[in-house]
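Peer 1: return a 3D structure for these sequence lines:
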Amino acid sequence: MPADSTQEPGIPGDRDQGAAAGGRAAKGRRRKTRSARRKALLVTAWSAAGILVLGGAGAGYLYFKLNGNLKSVDINQALGSDRPTKVDNGSENILVLGSDTRAGGNRKLGGGTDDGSARSDTAMIVHVYKGHKRAGVVSIPRDTLVDRPSCTDTHGTTHDAARGVMFNSAYSTGGATCAVKTVESVTGIRMDHYVEVDFTGFQKLVDDLGGVEVTTTKSIKDPDSHLDLAAGTHTLDGEQALGLVRTRHGVGDGSDLGRIQLQQAFIKALTDRVRHLGVLSNPKKLYDLADTATKTVTTDSDIGSVTDLASFANGLKGISSSHMTMVTMPVQYDSADANRVLVDHTKADQVWKALKSDQPIPKAATEGTATGSAKDVVSSG
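Peer 2: Below you'll find the model as predicted:
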């Protein structure tokens, strides 16, 4: 949920490395993990609006099996040079999308028809500060009206620009490349990486983790999302977790903004769960997590192999939920349509300027903007 205070990036000497999944085991067992790393796949997981990336450093058929699970998109080739300049200050920007595909197993979870179409149900810009000890996460409401630039998808098809369309139409129109180009057009910030997570994979991943504990301050009930939670502490299984991050009618004002606040709270709980889950001592659980995760994500081609993904994820494992500032892109309700929001450009520019400069997001950037009335409804258990 949106942070209440400005956080400083990159504290040197941060010792909060914890027992991340695939990272170190609990204190007192660090020497044993060296042997485990040689014998099993190294799994490092870190999540922000649903990012959870796992990679391996194993060998033999396990490596090739996991590598074969991964799907990647060559964003750089598709977009070419018509992009913001990369800022070389040690930081990284990652666009994370939760895809609402209507094909196969996702039909039951997402509703609609099995027509193979897809939408970006969740979108977050994850800014990893220099030193990789802190992160700033900016959620982009899917109902935001934006000017979508022309873009060429990975199949070589060019899609015309469009004015005043919903943000998530970029993905449904031209896939990952169009989504990335739209985000770069709106923010002026180059996305260094792209990670996409789908519904079915997200649900199974939570189940493989043994559930995620959250506390709700009020009851949440939404038949459309198959969610019925009383106020209190719960260990959510995969179906419940998916219902929580998708509900927009169970709590708050029924807008996408309220759903975003629930998503941000769940991501923090998921991050803590992963960091404190010691799986290196259980090779079977380790492999199941890696197998599910590599089937779940689609990435840009720069991190499109198990070894590259592991290296990338390993650099993020020091970021705990307490070192994540989570906000929503500054928007205002559209007076002409209660179901849409408009970018508050003056305040949003403060956010983009801060991220470009690798600086904390100022509190003033989100004050007085539209909210979803679901803040503090969910927290880590």
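Peer 1: only C-alpha atoms for contact and neighbour calcs from this point on.
Peer 2: Noted.
Peer 1: wasn't residue 302 part of a strand?
Peer 2: No: Residue 302: not assigned to a strand; according to DSSP: H, G, I helix; E, B strand; the rest coil it is helix.
Peer 1: tell me if I'm right that it and residue 308 touch.
Peer 2: Yes: with contacts counted by CA atoms under 8 Å, residue 302 reaches residue 308, the gap being 7.3 Å.
Peer 1: and the helices in the stretch 151-300 of the chain?
Peer 2: Remark: helices assigned in the stretch 151-300 of the chain by DSSP state H, counting those that start in this stretch are 169-187, 199-208, 238-246, 256-275, 283-296.
Peer 1: mind listing what's buried along the longest one?
Peer 2: In this case it means helix 256-275. For helix 256-275, a neighbour-count test (16 or more other CA atoms under 10 Å) marks 256-275 as buried.
Peer 1: what about residue 192, how many neighbours?
Peer 2: 18 (other CA atoms under 10 Å).
Peer 1: roughly how far does residue 33 sit from residue 286?
Peer 2: From residue 33 across to residue 286, the span is 13 Å (CA to CA, to the nearest Å).
Peer 1: alongside the first, I'd like the structure of this one:
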Amino acid sequence: MAARDGRDERSGRARGLRAAGLALAGALLLGCAAAGWAYWHLSGNITSVDIDGALGDDRPARPVAVPSASPVPTGALNLLVLGSDSRGGEENQELGGGDSGGARSDTAMVVHLDAGRTAATVVSIPRDTLVHRPSCPLPSGGTTRQASGAMFNTAYELGGPVCAVKTVESLTGVRMDHYVEIDFSGFAKLVDALGGVTVTTDVDIDDDRSHLHLDAGTHHLDGTEALGLARTRYGLQGGSDLARIELQHTLVKALLEQVSTTDLLTDPARLYQVADAATGSLTTDTGLDSLGELTELGRSLKGLAADDVRTLTMPVLPAPADPNRVVADEPDAGDLWESLR
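Peer 2: As a prediction, the model looks like this:
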């Protein structure tokens, strides 16, 4: 009788272990399926443009790569980052994008990552800068007309990301290794997913066009308010685009601080929310159009703190023919771009 009881006990333990094993295997399979779906979904969020294929070899040369044993990229890198004043979609229209007649590059920044990825320089190009806009290929097979004395942001409006990149490379002589664009709704969702952002302004802001009304001081902004801060212009003294850029630089530093203090790795749900917001309204070149490639870029920047990021505006002067426009201030502008090659 005792032997039978022992066999029954062992048999019960075995059934229990098998059941636990099946449950664990099921949980692992579900976890893997969920992770696979999340990866597929986030990668599918990203829209890509084949910049290299469209522009070919008629571009500034890439810097010579220095061999490195690091498992992540460490070479110098230049990215063109555009904030798109997209006029399509209900969410973008509610945030000030206007009608569905097109889109403009509302914000343009050249981001230079130093070799070693321990420092970065962000250079804003005022959208009112008068530039030589080169002829750009169009998806239809045609080309845009080149123009002298054209406003910088017309390049994107006429020829999209490809023409924006070509115009920046023509202006700077610097090869853009990657292209990143985020629209109104995507930026607002990203800030909200991060829990908002804290900024300090030195002046009162009262701008009906950007829907922002703030007293001077420190404020914790949600996504819509942060977008308003990035866009505000007419609520500033003189309605200056250069003053708006200064606010954008303040916002960039504040966002970097917010990211560094938000421990996303210990909160998978929050991490997914941030990743979904970041990729949901993102357009990149084909070299950054997957979650794996974006993650690799992010891993290479893990040692970069907000204090390691320098923010500048391309040196400009009032345009001789139009005081409401600016032109590059040479040789200072050229010297700045030379330092980023």
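Peer 1: got a TM-score for the pair?
Peer 2: With the length set by TM-score structural alignment, normalised by the length of structure 2, the two chains reach a TM-score of 0.85; 301 aligned residues with a CA RMSD of 1.7 Å.
Peer 1: sorry, back to before: quick check: neighbours shared by residue 33 and residue 286 of structure 1?
Peer 2: Residues touching both residue 33 of structure 1 and residue 286 (CA atoms under 8 Å, 6 or more residues apart in numbering): residue 280.
Peer 1: strands along the stretch 51-200 of structure 2, start to end?
Peer 2: Using DSSP state E, counting those that start in this stretch, the strands of the stretch 51-200 of structure 2 run over residues 77-86, 103-113, 120-124, 130-133, 147-151, 178-183, 197-201.
Peer 1: which residues of structure 1 does the fourth one align to?
Peer 2: Translated: strand 130-133 of structure 2. Taking TM-score structural alignment as the measure, structure 1 aligns residues 145-148 with strand 130-133 of structure 2.
Peer 1: mean deviation, that stretch versus structure 2?
Peer 2: When structure 2 is overlaid, stretch 145-148 of structure 1 sits 0.4 Å from its aligned residues on average, using mean CA distance after the TM-score superposition for structure 1.
Peer 1: among the strands of the stretch 51-200 of structure 2, which comes closest to residue 32 of structure 2?
Peer 2: strand 178-183 (29.5 Å; CA to CA).
Peer 1: alignment lookup: residue 192 of structure 1 to structure 2.
Peer 2: Using TM-score structural alignment, residue 192 of structure 1 lines up with residue 177 in structure 2.
Peer 1: before we move on, back to that, so which of the strands of the stretch 51-200 of structure 2 comes closest to residue 33 of structure 2?
Peer 2: strand 178-183 (28.8 Å).
Peer 1: contacting residues around the closest one?
Peer 2: By CA under 8 Å, 6+ apart, strand 178-183 of structure 2 touches 78-86, 92, 161, 165, 281-285, 287-288.
Peer 1: where do the strands of the stretch 251-381 of structure 1 begin and end?
Peer 2: Going by DSSP E, counting those that start in this stretch, the stretch 251-381 of structure 1 shows strands at 297-300, 324-328, 331-334, 337-343, 378-380.
Peer 1: could I get those as a markdown table with distance to residue 252 of structure 1 and mean neighbour count?
Peer 2: Shown next, in a markdown table, are the strands of the stretch 251-381 of structure 1 (distance: least, CA to CA, whole Å; neighbours: other CA atoms under 10 Å):
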| stretch | distance to residue 252 of structure 1 | mean neighbour count |
| --- | --- | --- |
| strand 297-300 | 30 | 24 |
| strand 324-328 | 15 | 25 |
| strand 331-334 | 15 | 18 |
| strand 337-343 | 14 | 16 |
| strand 378-380 | 12 | 22 |
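Peer 1: ok, which of those strands comes nearest residue 200 of structure 1?
Peer 2: strand 297-300 (10.8 Å).
Peer 1: ok, back up a step: nearest residue to the match of residue 192 of structure 1 other than its sequence neighbours?
Peer 2: residue 78 (5.3 Å; CA to CA, 6 or more residues apart in numbering).
Peer 1: residue in structure 1 matching the one you found?
Peer 2: Alignment note (TM-score structural alignment): residue 78 of structure 2 maps to residue 93 of structure 1.
Peer 1: same deal with residue 54 of structure 2?
Peer 2: Residue 54 of structure 2 maps onto residue 78 in structure 1, by TM-score structural alignment.
Peer 1: ok, now how distant is the alignment partner in structure 1 of residue 234 of structure 2 from residue 40 of structure 1?
Peer 2: By TM-score structural alignment, residue 234 of structure 2 lines up with residue 249 in structure 1. Counting by CA to CA, the gap from residue 249 of structure 1 to residue 40 of structure 1 is 43 Å.
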